[in-house]
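1. turn this into a structure:
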Amino acid sequence: MLINNYRVFLLVFIGIQATLGLRVKFLNVIFRHGERAPLASGTEVFPTNPYVNYTFPPNGQGQLTNKGKQQVYDLGVHIREKYDDFLGDKYHPSLARAQSSNSDRTKMSLQLMMAGTFPPSSEQQWNSILHWQPVVMNYVSGPDVLVMSTECPQFSAEFERTMELPEVHEKIAEYDELKNNLTKWTGKTIAGTRDIAGIYGCLRALNSIGFELPEWTKGIFPDGILLNATLLHFRLCSYTKRLKTLNGGIMLKNFVDTMSSVIDGQLPDLKLNIFSAHDYNIASLLDVFDIIESHVPHYSSGIFVELLEDDYHKYYVRVFYYKGIPAERVPVNITGCGESCPFDKFVQRFSDIFPSEEDLKCPKDQIVKMYK
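-> This is a model prediction of the structure:
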């Protein structure tokens, strides 16, 4: 009986959407770069790593692998397949804003993703052998409050305050034995969850590209206590409302402001707002949308935030989580609003974590590297 009722509800819901004639008006996308080699510096580096002196040819440390290139290209193809009619068959610079963080792997990932999304039309085909066309993309060389907000002083100060909360001390204390063991195994001091997340990132990169891992990783990686401590770190980065604001809230406000400008007719040609970013960016938005996952965001995973318009020129927001591995996406049920949320209600739902102008200040001389 319950199953039949659910089927009736689903059919009614689909029927309502069809009656309203919901269609995509605009699309925001933020995604993680593709598979990469371990980083050459920062929290991923540890003295006992058997590959500590390996340079990972031909591309190098921290660079995309061929599989990683394919992953983000496939994401672009996925976007093209899902939004083909909406995007049209010709690329124009006014069609998309595409921004990357200032790292090789995200810049290259953005190029590859855009190549999959915007193959040249017959009119734009400039080389009979190469089915590719150049597109416009940008990055911020200095403080990047959108993609790298965790490096800004407001976030760093709030994160340190949060680490001093008694309940946070209790949560971290559950991993004291792991910290001690990792300090012994890795040959460097593992002081907190940030350091643990760095070790997890290195092991994940090595494992993904097929390298044999140290014996001590058995039983704690890829699942187990090392994963749990890493997931705790990502949760702690959005533990308070203030941290949510300074983390995922900043990116979400960009999405909302851009959609508002589209609704108001200020951006008549713009259809895409795209960011090539990192696992912690995806994790911050998963937290904002109350999506609980038992894994660290995979390579090429992403969040899609659609602006929809109905036949009566009313606007809605729909969110999808693209998992990357596997290459599929799932709809997100927005708490208190459902899957197709009226735009004004969506804005109201998240307005308490939108940043102020002061929150968006990120002085260059006060940058603190979260994963230095």
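2. switch to C-alpha atoms for all contacts and neighbour counts from now on
-> Fine.
3. secondary structure element for residue 181?
-> helix 176-186 (DSSP states H and E).
4. in that helix, which residues are buried?
-> Residues 178, 179, 182, 183, 185, 186 are the ones in helix 176-186 that count as buried (16 or more other Cα atoms under 10 Å).
5. the structure of the following sequence is requested for comparison with the preceding one:
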Amino acid sequence: MVPLALLFFLMAASVCEKAAAEKKLVFVVVLYRHGDRSPIKAYPTDPYQESDWPQGFGQLSEEGMRQQYELGQFLRKRYDGFLSQSYDRYEIVIRSTDSDRTLMSAESNLAGLYPPTDQQVFMPDLKWQPIPVHTVSLSEERLLKFPVGNCPAYDQLMKDTRETEEYQNVLIKYQDVITLVGNKTGQNLTLGTIWTVYDTLFCESKHNMSAPDWVTPAVMEQLRELRDLDFQFLFGFYKQREKSRLQGGLLLDKIVKGLSNMAAPDPKQRLKMEMLSAHDSTVLALHASLDVLNGRQPPYAACQIIELYRDDNGSASVMMFFRNDTTVEPYPQQLASCSFDCPLEEFIRITKPYISDDWDKECQEHSEGRDKEVIISLVVAGCLLFLLVVAILSVICWRKRPFSGQGYHHVASREVGVES
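-> Got it, this is the predicted structure:
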């Protein structure tokens, strides 16, 4: 018997394919996580240090290159006939974060998507051609690297998240493993930092490096759960919409504007695809802003696809797919209260609450509110201090004031019987 979930998936995929066949594909946004890499860092007692990795920490591995090359081949197959067979700089724009692993992932992906043909072959034995990948410095990145910093309102949301009963319950539940891993790795770990140990152990296991005896399957499973929970805390779990407006909503805003611009027929418009090479947190931040967050870390080379279709009467619609398994077709995603084939107007309406109208102002609102509270508190404290000083001075002056003698009696003299 076919499981109900699988049957639903097959039916949904069939509906999506039928809807797509009746409309014309006009634009695609592709966002993917980089491929397999080395760890970001080693923990203090780690037997493997940076010198044990061919290119050091945080670098794309040969396996990661293969994963991205395969993804590029998948995109070639999926969009063959939509994208030109040969690379056309007017049809596609590629952007990456300013990180070695994402830049190299983009280049590996493009090698699979655009193997050179005809005049693009510049070396007979080289099935590769250079294709530009654009980026900005990490200090200026607000589109593809999350969480975005310098946002007091988001910092406050995270502080509030850590104070929730649910968060505290998670802390209690996993305290034993946090303490154990902290002792074994020689570092002070928290619920928000223990994921770094899991990341290191996971990378080492993927590259057939032996783990210490304390790293049992049960410990690794708990660390994986904590890794996923950390993502939920960052982008969802508590006030997801408010967090999205300050994080993934930045990317969603860019995507929505791009879809809107491409929806209007324009014979001069040649752009067909926007490709974004980024990180697991980028994918999850976008999922949170689309309200399709499942809280699980996306695997290497996971790919989010957003397609824009237009029919003969000019109306446009959006379809979304997520590829997190190379053995099956990407599965369809559906916005809340919209069909798989979501009209663009509805897509814009549904996503609008997750997008900030003025990110800089909204990020600083909490800071401004705190400044006002501090000023008011200082004024009140100053007034109270002034009144206290006045009261003290009044008492001192009253005690030192000279007496006129009227009504004064030398009580002590009378008490001892001395006559005046």
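6. re earlier: and the buried residues of helix 176-186 of the first structure, which is closest to residue 149 of the first structure?
-> Using Cα to Cα, residue 179 is the member of these that lies nearest residue 149 of the first structure, at 26.8 Å.
7. and the residue opposite the closest one in the second structure once aligned, what does it touch?
-> With TM-score structural alignment defining the correspondence, residue 179 of the first structure maps onto residue 178 in the second structure. Going by Cα atoms under 8 Å, 6 or more residues apart in numbering, residue 178 of the second structure touches 189, 190, 191, 194.
8. the residue nearest to residue 294 of the first structure when sequence neighbours are not counted: neighbouring residues, count only.
-> Take residue 294 of the first structure and drop its neighbours on the chain: the residue closest to it by Cα to Cα, 6 or more residues apart in numbering is residue 231, 7.8 Å away. By other Cα atoms under 10 Å, 20 other residues sit near residue 231 of the first structure.
9. pretty sure residue 231 of the first structure sits in a helix.
-> Yes: the assignment for residue 231 of the first structure is a helix, going by DSSP: H, G, I helix; E, B strand; the rest coil.
10. which position in the second structure aligns with it?
-> Correspondence of residue 231 of the first structure to the second structure, assessed by TM-score structural alignment: residue 228.
11. which strand or helix spans the residue most central in space within the first structure?
-> In the first structure, the centroid-proximal residue (Cα atoms, centre = their mean) is residue 282; its distance is 2.6 Å. For residue 282 of the first structure, the element it lies in under DSSP H and E is helix 279-288.
12. what about the following helix or strand past that helix, how far off from the second structure?
-> Heading C-terminal from helix 279-288 of the first structure, the first helix or strand you meet, by DSSP H and E, is strand 302-309. When the second structure is overlaid, strand 302-309 of the first structure sits 1.0 Å from its aligned residues on average, using mean Cα distance after the TM-score superposition for the first structure.
13. so strand 302-309 of the first structure corresponds to what in the second structure?
-> Against the second structure, strand 302-309 of the first structure falls on residues 303-310 (TM-score structural alignment).
14. mind listing what's buried in that stretch?
-> For stretch 303-310 of the second structure, the neighbour count (16+ other Cα under 10 Å) marks 303, 304, 305, 306, 307, 308, 309, 310 as buried.
15. try stretch 211-225 of the first structure
-> Result for stretch 211-225 of the first structure [16+ other Cα under 10 Å]: buried residues 213, 217, 221, 222.
16. and the end-to-end length of it?
-> By Cα to Cα, to the nearest Å, the extent of stretch 211-225 of the first structure from end to end equals 21 Å.
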